[in-house]
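[1] this one's sequence-less:
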């Protein structure tokens, strides 16, 4: 029986490591999951009981899971960056162009370029892909503050939540994901041309914001609120994209929600 428990734990640990290697085959990040992260071979007399061995394996699996989540986040940013609105000077380093995005091009110091929101958004995506979360946060906050009516604001609020979430700041992440969802609902039935453009750009982000809100609430230990949000997501968005479906299934497994 002890061998069965340990074999199951090892299979789980190595399955997570295999997923990490698959992600690392892409050119998303330079980060590596090194050999020391794998569960060591345990001598018969290294640990006391089966429980202590399983607890150590569980901790190691969780460590790998956390690293995989960061890699998945960067892969997602990489993919979405490729589809982001084209901004000027993308060939330069992000650090060189973020300040330029806020620099007036006329003698009037109060006049900013009309594409500044686009530039800030694209630069924030680049910083996210590089793992420079503080700089990405600043760019997204500047966009939201300076261009509150821009169609990219809902997406910016979502990605602001991601910068917090990937760093384990679940409180601020839950606020940003909640604001992204609320902003989308406010324009959902609007016929204003700008709102229609915003809906087109952010339609996919509404259910994504809700499911990430679920995980943020879980991270805060607010299981009841997380379960209620999960129910809300499934009621409002029954036809979910594949990535959302996968996160919903994961949330169902992670949460112990009471059935209606």
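    Yes, it's here. This is a predicted model, so every value here is computed, not measured. Residues are numbered from 1 along each chain as shown.
[2] For the rest of this, base every contact and every neighbour count on C-alpha atoms.
    Noted.
[3] right, and the secondary structure at residue 113 would be what?
    With DSSP: H, G, I helix; E, B strand; the rest coil as the basis, residue 113 sits in coil.
[4] My guess is it contacts residue 105. True?
    Yes: using CA atoms under 8 Å, residue 113 is in contact with residue 105, at 6.6 Å.
[5] tell me, what's touching those two both at once?
    Here residue 113 and residue 105 share no contacting residue, scored by CA atoms under 8 Å, 6 or more residues apart in numbering.
[6] any idea how far residue 5 is from residue 11?
    The spacing between residue 5 and residue 11, counted by CA to CA, to the nearest Å, is 10 Å.
[7] Repeat that for residue 167.
    Taking CA to CA, one finds residue 167 at 28 Å from residue 11.
[8] Kindly report the same for residue 116.
    Distance, residue 116 to residue 11, by CA to CA: 50 Å.
[9] Among these two, which residue is more densely surrounded?
    Under the neighbour definition other CA atoms under 10 Å, residue 116 and residue 11 were set side by side, and residue 116 has more, 21 against 11.
[10] ok, that one touching residue 99?
    No: using CA under 8 Å, residue 116 makes no contact with residue 99, being 10.6 Å away.
[11] and stretch 243-257, which residues are buried?
    For stretch 243-257, a neighbour-count test (16 or more other CA atoms under 10 Å) marks 244, 245, 247, 248, 251, 255, 257 as buried.
[12] Put this next to the first one:
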């Protein structure tokens, strides 16, 4: 019995001396850690945006290729054979013609501009996106082109021009899936220009018009946007 008691005492002493370490309190997570996590989430969100754009562009390119095939079929069907068995040139629509083989489709123009942006060739990207928007303002990708045009200027630290492009996107393409993100990025550009009041106005529009968007969620949860919103009473 005494031996059993002694063993218990020894085990108690050993266990008390080798206590399992307690988990770190939540307070141990520093502001720097939180900012790092938030930055990681923002980077991931930006990457997801690019992936989504690439998927849309691949689908658009496939549609363009299908359209080219259909046009070729139409051109072949339009070939006429004379009584002598000679083939004539295909008829073309008034004012139109067969596009030269080197002509780029709308999707190819967009893809080239987007490739320039992602490769850091921002000036070329600006030229490409501006060309696309001026030639195809009614395209379903015109809003996206305006957004990436703003991103090109932002990357060049031309924040005033970037803010203007984001604002034009909001005005001209309010239904674009890029519009909420444009408002958030416009706010960021205005903050870079030390204009917190205008930045706050952009954030308020974002929350009022697109309250359920991922951009609105980032605005509520990410500094310095969340602080601006709190100071603005929203």
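    Looks like it arrived, so ask away. Just so it is clear, the model here is predicted, and its values are computed rather than measured.
[13] Superposed, what's their TM-score?
    Once superposed, the chains reach a TM-score of 0.59 (TM-score structural alignment, normalised by the length of structure 2), with 170 aligned residues with a CA RMSD of 3.4 Å.
[14] Go through the buried residues of stretch 243-257 of structure 1 and flag which are in helices.
    244, 245, 247, 248, 251 (DSSP state H).
[15] if I look at the residue nearest to the spatial centre of structure 2, how far off is residue 190 of structure 2?
    The geometric centre of structure 2, computed from its C-alpha atoms, lies nearest to residue 49 (CA atoms, centre = their mean), at 3.8 Å. To residue 190 of structure 2, residue 49 of structure 2 is 22 Å away according to CA to CA.
[16] Run a quick neighbour tally on the residue mapped onto residue 175 of structure 1 from structure 2.
    Residue 175 of structure 1 maps onto residue 164 in structure 2 when the alignment is built from TM-score structural alignment. Per other CA under 10 Å, the neighbour tally for residue 164 of structure 2 reads 15.
[17] before we move on, what about residue 166 of structure 2?
    As a burial measure, residue 166 of structure 2 scores 29 neighbours (other CA under 10 Å).
[18] just checking, what packs against whichever strand or helix holds it?
    In the assignment (DSSP states H and E), residue 166 of structure 2 maps to helix 159-172. Judged by 3 or more CA pairs under 8 Å, 6 or more residues apart in numbering; DSSP states H and E, helix 159-172 of structure 2 is in contact with helix 142-155, helix 179-192.
[19] Mean distance of that helix to its aligned residues in structure 1, please.
    On superposition with structure 1, the mean distance recorded for helix 159-172 of structure 2 (mean CA distance after the TM-score superposition for structure 1) is 0.6 Å.
[20] In that helix, which residues are buried?
    Buried residues in helix 159-172 of structure 2 (16+ other CA under 10 Å): 159, 160, 161, 162, 163, 165, 166, 167, 168, 169, 170.
[21] Equivalent analysis for stretch 32-48 of structure 2, please.
    Across stretch 32-48 of structure 2, burial judged by 16+ other CA under 10 Å covers residue 38.
[22] got it, and stretch 184-202 of structure 2?
    Buried residues in stretch 184-202 of structure 2 (16+ other CA under 10 Å): 184-192, 196, 199-200, 202.
[23] again, but for stretch 117-124 of structure 2
    For stretch 117-124 of structure 2, by 16+ other CA under 10 Å, it's 117, 122, 124.
[24] What does the first one correspond to in structure 1?
    Using TM-score structural alignment to pair residues, one finds that residue 117 of structure 2 aligns to residue 128 in structure 1.
[25] Specify the local secondary structure of its match.
    What three-state DSSP gives for residue 128 of structure 1 is helix.
[26] and the aligned partner of residue 186 of structure 2 in structure 1, what is it in contact with?
    Structural correspondence for residue 186 of structure 2 with respect to structure 1 (TM-score structural alignment): residue 213. For residue 213 of structure 1, the contacting residues are 173, 174, 177, 178, 226, 229, by CA under 8 Å, 6+ apart.
[27] Relative to residue 179 of structure 1, how far out is the first one?
    In this structure, residue 173 of structure 1 and residue 179 of structure 1 are 10 Å apart, going by CA to CA.
[28] Take the ones in helices among the buried residues of stretch 243-257 of structure 1 and write them to CSV, including distance to residue 73 of structure 1.
    Converted to CSV, those look like this (distance: CA to CA, whole Å):
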residue, distance to residue 73 of structure 1
244, 14
245, 16
247, 13
248, 16
251, 17
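[29] What is the nearest of these to residue 71 of structure 1?
    residue 247 (15.3 Å; CA to CA).
[30] The closest one reaches residue 214, doesn't it?
    No: taking contacts as CA under 8 Å, residue 247 of structure 1 lies outside contact range of residue 214: 9.7 Å.
[31] what helix or strand is residue 63 of structure 1 on?
    Counting by DSSP H and E, residue 63 of structure 1 is part of helix 50-82.
[32] buried ones in that helix?
    53-54, 57-58, 60-61, 64-65, 67-68, 70-75, 77-78, 81.
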